[in-house]
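A.B. asks: Sequence and computational prediction follow.
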Amino acid sequence: MQPEPQKHSALEDVQGLGLGVFLCGVGLHVLTHAGLITGQTAGIAVILSYLTGWSFGAVFFVVNLPFYILAWRRLGPEFTLKSLASVTLLSLVTELLPLGWTIGTIATPLAALLFGAVTGIGLLAMFRHKGSLGGIGVVALLVQDTTGFRAGYVQLIADALIFGVGFLLFPASIVLWSLFGAVVLNLVIAVNHRRDRYVAT
């Protein structure tokens, strides 16, 4: 018999989401230091920050704003508010980390691997506490709900477009190592984010 799921307490949600956001911030700090890109809304923000010289944190916060309206209408206030809080906190973390941590020399392959592993673990922690970093993931869920087209495929198409733009703007080696980091990130989530093994909600 399937055990009755236990809900996370508010304190557990705060620590889980906080840890997840911090780890994602660390991963993005490594990513941007190495001049790499990534997918999803963060990828859009990274590319725009490189092109404009604006900070990633500010661009990431602004890029996510339109998605909150969609999230509130279709996914509910809890998901939306947690996503808003997480995006805001991540924007602050990415602004503050460089003040206390100056990264020295790091090989591009190692930077890609470190980004993928650390950010994947961070997102995993957020998912398990019903949080997200909003953005394209919200659109993907809405498309799946309204058309039946799988959310994963929507995100895959979005990432393909983002990396396609990356090939037009950056050296091929940078984009290819960025793809490696994205693969590592998604493998961490795919292998470990199992609802049939993790029953707490």
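C.D. replies: Structure's in. What do you need?
A.B. asks: from here on, contacts and neighbour counts on C-alpha atoms
C.D. replies: OK.
A.B. asks: For the residue nearest the centre of the chain, give its distance to Leu124.
C.D. replies: Per C-alpha atoms, centre = their mean, the C-alpha nearest to the average position across the chain is that of Leu133, at 5.5 Å. Going from Leu133 to Leu124 by C-alpha to C-alpha, to the nearest Å gives 12 Å.
A.B. asks: List of residues touching the helix or strand Gln15 falls within?
C.D. replies: According to DSSP states H and E, Gln15 maps onto helix 10-33. Applying C-alpha atoms under 8 Å, 6 or more residues apart in numbering, the set of residues contacting helix 10-33 from outside is 37, 46, 86, 89-90, 93-94, 97-98, 103, 111-112, 114-116, 118-126, 128-129, 131.
A.B. asks: take a look at this one as well, against the first:
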Amino acid sequence: MSDQPQDGPGTDQVAETTTGKGVGHSLLEDAQGLAYGTLMAGFGIVILTELGLITGQTAGLAVLISYVTGWSFGLIFFVVNLPFYWLGYRRMGWRFTIKTFVAVALLSFLSNWLKTQISFDFLTPWTGAVIFGMVTGSALLALFRHGASLGGVGILALYLQEKTGFRAGWTQLGFDACLFCAALFVLPLDKVLFSLLGAVIINFVIAINHRRDWYVAT
């Protein structure tokens, strides 16, 4: 699950969603955007964990830790993101940071609650990976377009890019590469490959649909 929106590998858009053109979102519009985004992301996590797959970024780290420890994904995801909010404030400002905190808190709750509301009698790994990728991609688009994210590594990557010049995309790619390598010690190879399929679809959906020149509201 990507933490930050991308036009392609290594590009930075969250802080540039506002271009000075168009009309900003109202509080109600932001609320529905965050509600939709976190609910769909939570549904994606239900699919992911039902199949025993993982994803990228801090969500993937939280899922992998939950598999190893048996602890709640929602709690782990919330805690893992805590160190990144200060960087988010420094890099993106307080509006982004507050919205991101709310999105992370909502996803932490909804991912656990939805498990009590949804069950699957039959779901093949490849179908689940594709649906997960599409649902999660649309969820992230909603969050990005309302000035929020799901925190984590994407914020750190942008901070390091600003301070050192090292491209954010490479930081994210390196983190995900390490995460999927670690997953090989926990999950069967076929599950890791299906997980990669889901991650590719997420980033494909974002790369195709998230562009500054198509959407300029905050």
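C.D. replies: Perfect, I can see it now. The structure displayed is predicted, hence computed values, not measured ones.
A.B. asks: Next, the TM-score between them, please.
C.D. replies: After superposition, the two chains reach a TM-score of 0.96 (TM-score structural alignment, normalised by the length of structure 1), with 200 aligned residues with a C-alpha RMSD of 1.3 Å.
A.B. asks: before we move on, back to that, after superposition, how close is the helix holding Gln15 of structure 1 to structure 2?
C.D. replies: Aligned to structure 2 and superposed, helix 10-33 of structure 1 gives a mean residue distance of 0.6 Å (mean C-alpha distance after the TM-score superposition for structure 1).
A.B. asks: Identify each buried residue in that helix, please.
C.D. replies: By 16 or more other C-alpha atoms under 10 Å, the buried positions in helix 10-33 of structure 1 come out as 13, 16-33.
A.B. asks: one step back: tell me the secondary structure for the equivalent of the residue nearest to the centre of structure 1 over in structure 2?
C.D. replies: Alignment note: Leu133 of structure 1 maps to Leu150 in structure 2; criterion TM-score structural alignment. Put simply, Leu150 of structure 2 is coil when judged by DSSP: H, G, I helix; E, B strand; the rest coil.
A.B. asks: now Arg73 of structure 1: how far from Phe67 of structure 1?
C.D. replies: Between Arg73 of structure 1 and Phe67 of structure 1 the distance is 10 Å, computed by C-alpha to C-alpha.
A.B. asks: These two: which has the busier surroundings?
C.D. replies: Phe67 (18 against 10; other C-alpha atoms under 10 Å).
A.B. asks: Show me what that one lines up with in structure 2.
C.D. replies: Counting by TM-score structural alignment, Phe67 of structure 1 lines up with Phe84 in structure 2.
A.B. asks: do the same with Tyr198 of structure 1
C.D. replies: Using TM-score structural alignment as the criterion, the counterpart of Tyr198 of structure 1 in structure 2 is Tyr215.
A.B. asks: From Asp30 of structure 2, how far out is that match?
C.D. replies: Taking C-alpha to C-alpha, one finds Tyr215 of structure 2 at 15 Å from Asp30 of structure 2.
A.B. asks: With Ala157 of structure 2 instead?
C.D. replies: 25 Å.
A.B. asks: Provide the aligned range in structure 2 for the helix holding Gln15 of structure 1.
C.D. replies: Using TM-score structural alignment, helix 10-33 of structure 1 lines up with residues 27-50 of structure 2.
A.B. asks: mind listing the strands for structure 1?
C.D. replies: Applying DSSP state E to structure 1 gives no strands.
A.B. asks: I'd assumed Phe127 was in contact with Glu82 of structure 1.
C.D. replies: Check again: residue 82 of structure 1 is Lys, not Glu. No - contact between Lys82 of structure 1 and Phe127 fails when scored by C-alpha atoms under 8 Å: they sit 10.8 Å apart.
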